[in-house]
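K.L.:
Starting from these lines, generate the structure:
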Amino acid sequence: MSDTEVPRVVSASRDIAAGAAEIFELIADPAHQPRWDGNDNLANAEAGQRVRRLGDIFTTTLTNGGVRANYVVEFTEARRIAWTPSIAGERPFGQLWRWELEPLDDTRTRVTHTYDWSRLTDPHRLERARATTPEKLQASLDRLAELAERR
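P.N.:
Now for the predicted structure:
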């Protein structure tokens, strides 16, 4: 498949048997993210970085030892969060990670996870971007559901 045929925006959705606020807490607190990351790319995120508003920045350490600063560009408590990663002190790479939560009732929530790399221009990051498929996003959703449904 050529680069023009590879979708640059991929997403996956799942209904999770937990309330939106409970699920959002697992997403908005980066310390939880390595537990549900379906890309197996996150090694660690320090505690105390819970995202509370648009413009917040949190850092994560990757499994390869790299450190990412993540800039929150969309935020509605318990409903929507999105961030763009970069190397600390540099401009974001052009990728966007988004989570949208739609309460179905008090105990069930439809969660949609989207990866948008349509603005990515760094040729060194294209292979990794192409490898982030809907199946990887679904793996994150499945792991997130397992954690949220146990709470």
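K.L.:
going forward, measure contacts between C-alpha atoms and count neighbours the same way
P.N.:
Noted.
K.L.:
Which residues does the helix or strand hosting A148 contact?
P.N.:
Secondary structure from DSSP states H and E places A148 in helix 134-150. With contacts defined as Cα atoms under 8 Å, 6 or more residues apart in numbering, helix 134-150 is touched by 10-14, 16-18, 22-23, 26, 35-39, 111, 113-115.
K.L.:
Now it: buried residues?
P.N.:
Using 16 or more other Cα atoms under 10 Å as the test for burial, helix 134-150 gives P134, K136, L137, Q138, A139, S140, L141, D142, L144, A145, L147, A148.
K.L.:
so the residue most central in space within the chain is in which element?
P.N.:
By Cα atoms, centre = their mean, the chain has its centre lying nearest to W97, at 4.6 Å. If you go by DSSP H and E, W97 is part of strand 96-105.
K.L.:
hmm, who's touching that strand?
P.N.:
With contact meaning Cα under 8 Å, 6+ apart, strand 96-105 is reached by 19-20, 24, 78-85, 109-117.
K.L.:
my read: R119 touches R125, true?
P.N.:
No. If you go by Cα atoms under 8 Å, R119 and R125 don't touch, sitting 11.6 Å apart.
K.L.:
one more to line up against the first:
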Amino acid sequence: MNPETVSATLTITVPVTRVFAVLADPAAHSAIDGTGWVRQAPDRAPLTAVGQLFRMDMHHADHPDGDYRVVNKVHVFEAPRAIAWLTGTAQGDGEPEFGGWIWRYDLRPLGPSATEVTHTYDWSQVPPFVRERGIRFPPFGPGHLRNSLRHLAGLAARTEGAA
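P.N.:
So this is what the prediction gives:
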């Protein structure tokens, strides 16, 4: 296993297509987030393809601005099996710069009404100039991914019942 990744796995008693639909909805990400940093998604369009950009409003007490915005770029889109995105920030010219970390979800159907979900945070592509800023990787405790998966399970179950 890569020493610059951390993962957690949970079985969710919701069909794989429903779990994937929740992950592909940027508006759901604040409810899924296990750290409480994600506030809302200004971009509400569902994720549909590699290369798609979507923004998230964030808050972190240790961030120089407290409130800030990230730009994400869909890196993997294999419905309903895998979805991943790179996270970065918009530069002065409006163009995004990505820091080299990836959020990924791999989904494996376990029959018609259950899904094994593995959530991975990978910082192996973070360049030296970013690491030299003193950012600790991963920037959260090990429970974050497990919390995110539990939140995803609850949200997917609620939306499945409403579908």
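K.L.:
Any idea what the TM-score is?
P.N.:
The TM-score (TM-score structural alignment, normalised by the length of the first structure) is 0.88; 145 aligned residues with a Cα RMSD of 1.7 Å.
K.L.:
re earlier: distance to V51 of the first structure added to the buried residues of helix 134-150 of the first structure, as CSV?
P.N.:
Formatted as CSV, the buried residues of helix 134-150 of the first structure follow (distance: Cα to Cα, whole Å):
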residue, distance to V51 of the first structure
P134, 25
K136, 23
L137, 21
Q138, 23
A139, 23
S140, 19
L141, 19
D142, 22
L144, 17
A145, 20
L147, 19
A148, 18
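K.L.:
closest to V73 of the first structure among those?
P.N.:
Ranked by distance to V73 of the first structure (Cα to Cα), the buried residues of helix 134-150 of the first structure are led by L137 at 19.6 Å.
K.L.:
related to what we said a few turns ago, now, of the contacts of helix 134-150 of the first structure, which are buried?
P.N.:
10-13, 16-18, 22-23, 26, 35-39, 111, 113-115.
K.L.:
coming back round to it: who's more crowded, R119 and R125 of the first structure?
P.N.:
Ranked by neighbour count (other Cα atoms under 10 Å), R119 of the first structure and R125 place R125 first, with 14 against 11.
K.L.:
Checking my notes, the more buried one in a strand, right?
P.N.:
No. Counting by DSSP: H, G, I helix; E, B strand; the rest coil, one finds R125 of the first structure to be helix, located in no strand.
K.L.:
how much space is there between it and L96 of the first structure?
P.N.:
Distance of R125 of the first structure to L96 of the first structure, computed by Cα to Cα, to the nearest Å: 13 Å.
K.L.:
do T60 of the first structure as well
P.N.:
T60 of the first structure sits 15 Å away from L96 of the first structure, going by Cα to Cα.
K.L.:
Quick check: the alignment partner in the first structure of I102 of the second structure vs Y115 of the first structure, distance?
P.N.:
The equivalent of I102 of the second structure in the first structure is L96 (alignment by TM-score structural alignment). L96 of the first structure sits 6 Å away from Y115 of the first structure, going by Cα to Cα.
K.L.:
for G100 of the second structure, what are its contacts?
P.N.:
G100 of the second structure makes contact with L86, T87, W123, S124, Q125, V126, P127 under the criterion Cα under 8 Å, 6+ apart.
K.L.:
So which of those belong to strands?
P.N.:
L86, T87 (DSSP state E).
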